[in-house]
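Participant: coords below, sequence missing:
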């Protein structure tokens, strides 16, 4: 499986929520096929940014381009390119469903065939008893199942919220390794986390904390080395 990932360019974007502006003056660039981590404390707007980048939340200012498609005008097309694996709250696997039921549901929604689902699960290194309830799986395997199913139809990119929430150190390492594998096939992966992970990843930090200069060069996300 090889995927042509989506590139993203943001200049001075801002989002407003029920309690006011969530973040503002945010500039960054995401390279196609990269693993980019949106890092920041609780309430900094990590989930909101993932919703924006997947065409599910409108910005109030700035310019945003996903794979050549301007948002919010082309949001419907972007939603087909960037699939959510998990966005909290509202987009998570139902814990009362069995694994096989979740697979069937995602296949129907995305139009994915059985072979593609198997490739997606193999990509993230997941092999579980499909008669189990989602809620019976360890937290990292619930997340890996969601990632594998989101990757199965080979979208240009996926977004994954709260990667490290509720995971042990070994569980975190396993999930980050799987996300690296997804990006290695060319798929753009954007994941949110309170802390930046170890390893070579791109990082978009929230809050941005700087003014928007329309003449400035757009920076690449910060590289975090080992």
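Facilitator: The structure has been received and is ready for your questions. Please read all numbers here as calculations on a predicted model, not as lab measurements.
Participant: use CA for all of it now, contacts and neighbours both
Facilitator: Fine.
Participant: in this protein, spot the helix with the most residues.
Facilitator: helix 169-184 (DSSP state H).
Participant: elements contacting that one?
Facilitator: strand 35-39, helix 114-123, helix 139-151, strand 188-193 (3 or more Cα pairs under 8 Å, 6 or more residues apart in numbering; DSSP states H and E).
Participant: A further structure is provided below for comparison with the first:
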């Protein structure tokens, strides 16, 4: 019981000071400065193409900043990117941590719990009897599903419902549940309010607010932030050249890193356990830089 309590999430403070990222076509974002305490709800607000996703990924250790610095849970960025990935988990981020539409809800949850046990469990946990390991995994799943407000019984086919058959809000809840299985200190979610009705948007923010109140710091990209969130605005400046396909390019830049992480993560989202070559090809982070980096890692 005590060991389980020790694993409960405690939020990571996030501090940025003149944080910026520049690619071959200009600045993705720059001069970002803010302080967020543990368990804060931070909304990264701005129009599409203003560097919101790049900032989210840089603060979770998946893109390498080129200016200024930041700290997540006391870990400096960009120097400790791998360590930050161990405590930060991604919910939905297009082309980085997407749900497989052919998988069922149960398949996603069981796979994530298995990865969590395999790559993040203690030696003692790995030596438990199979029945104990199974019960522990089920407990983690149930805890994460409850925290994400995902009602499995209300789905069309229960846990056997395919992702393609989920409503957008349900898919958002599932992606958050998957991230929370790892009990991260920082949860990051992209496109929080995209294609949601006003009612669903209110539910989504209520969910993220509850996660933050439970102790996990939350970073959420959105087009319009709620008034009670710490609002970080990314806007096009005179030196910021908006990419032609910003959201796709921002996410695809990190595909090499996150796919490598997925082999060592509990979550494609984000608790990687080792530095890789992908960490060292992050100097250019937009457009052509993304393609070059992917080619260098053999994933273009």
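Facilitator: Received it, and whenever you're ready, just let me know what you need. This is a predicted model, so every value here is computed, not measured.
Participant: which bit of structure 2 covers the longest helix of structure 1?
Facilitator: Using TM-score structural alignment, helix 169-184 of structure 1 lines up with residues 198-213 of structure 2.
Participant: average offset between the matching stretch and structure 1?
Facilitator: Mean deviation of stretch 198-213 of structure 2 from its aligned counterpart in structure 1 after superposition (mean Cα distance after the TM-score superposition for structure 1): 1.0 Å.
Participant: residue in structure 2 paired with residue 156 of structure 1?
Facilitator: Using TM-score structural alignment, residue 156 of structure 1 pairs with residue 185 in structure 2.
Participant: got the contact list for that match?
Facilitator: Residue 185 of structure 2 sits next to 9-12, 87-88, 215-217 when contact means Cα atoms under 8 Å, 6 or more residues apart in numbering.
Participant: now do the same for the nearest residue to it once chain neighbours are set aside: helix, strand or coil?
Facilitator: Excluding its sequence neighbours, the residue lying closest to residue 185 of structure 2 (Cα to Cα, 6 or more residues apart in numbering) is residue 11, at 4.5 Å. At residue 11 of structure 2 the chain is in coil, as set by DSSP: H, G, I helix; E, B strand; the rest coil.
Participant: need the counterpart of residue 11 of structure 2 in structure 1.
Facilitator: Match for residue 11 of structure 2 (TM-score structural alignment): residue 5.
Participant: counterpart of residue 100 of structure 1 in structure 2?
Facilitator: By TM-score structural alignment, residue 100 of structure 1 lines up with residue 106.
Participant: pull out the buried positions in the helix or strand hosting its match.
Facilitator: Using DSSP states H and E, residue 106 of structure 2 sits in helix 105-120. Across helix 105-120 of structure 2, burial judged by 16 or more other Cα atoms under 10 Å covers 105-110, 112-120.
Participant: closest to residue 140 of structure 2 among the residues you listed?
Facilitator: Closest approach to residue 140 of structure 2 among the buried residues of helix 105-120 of structure 2 (Cα to Cα): residue 113, at 7.3 Å.
Participant: now the residue nearest to that closest one when sequence neighbours are not counted: how far from residue 125 of structure 2?
Facilitator: The shortest distance from residue 113 of structure 2 to any non-neighbouring residue, by Cα to Cα, 6+ apart, is to residue 137 (5.7 Å). Residue 137 of structure 2 is 11 Å from residue 125 of structure 2, where distance means Cα to Cα, to the nearest Å.
Participant: can you check residue 117 of structure 2 too?
Facilitator: For residue 117 of structure 2 relative to residue 125 of structure 2 (Cα to Cα), the value is 8 Å.
Participant: wait, is residue 65 of structure 2 part of a strand?
Facilitator: No. Under the criterion used here (three-state DSSP), residue 65 of structure 2 is coil, not part of a strand.
Participant: counterpart of it over in structure 1?
Facilitator: Aligned partner of residue 65 of structure 2 by TM-score structural alignment: residue 59.
Participant: that match: neighbour count?
Facilitator: Residue 59 of structure 1: 22 surrounding residues under other Cα atoms under 10 Å.
Participant: no more questions from me, cheers.
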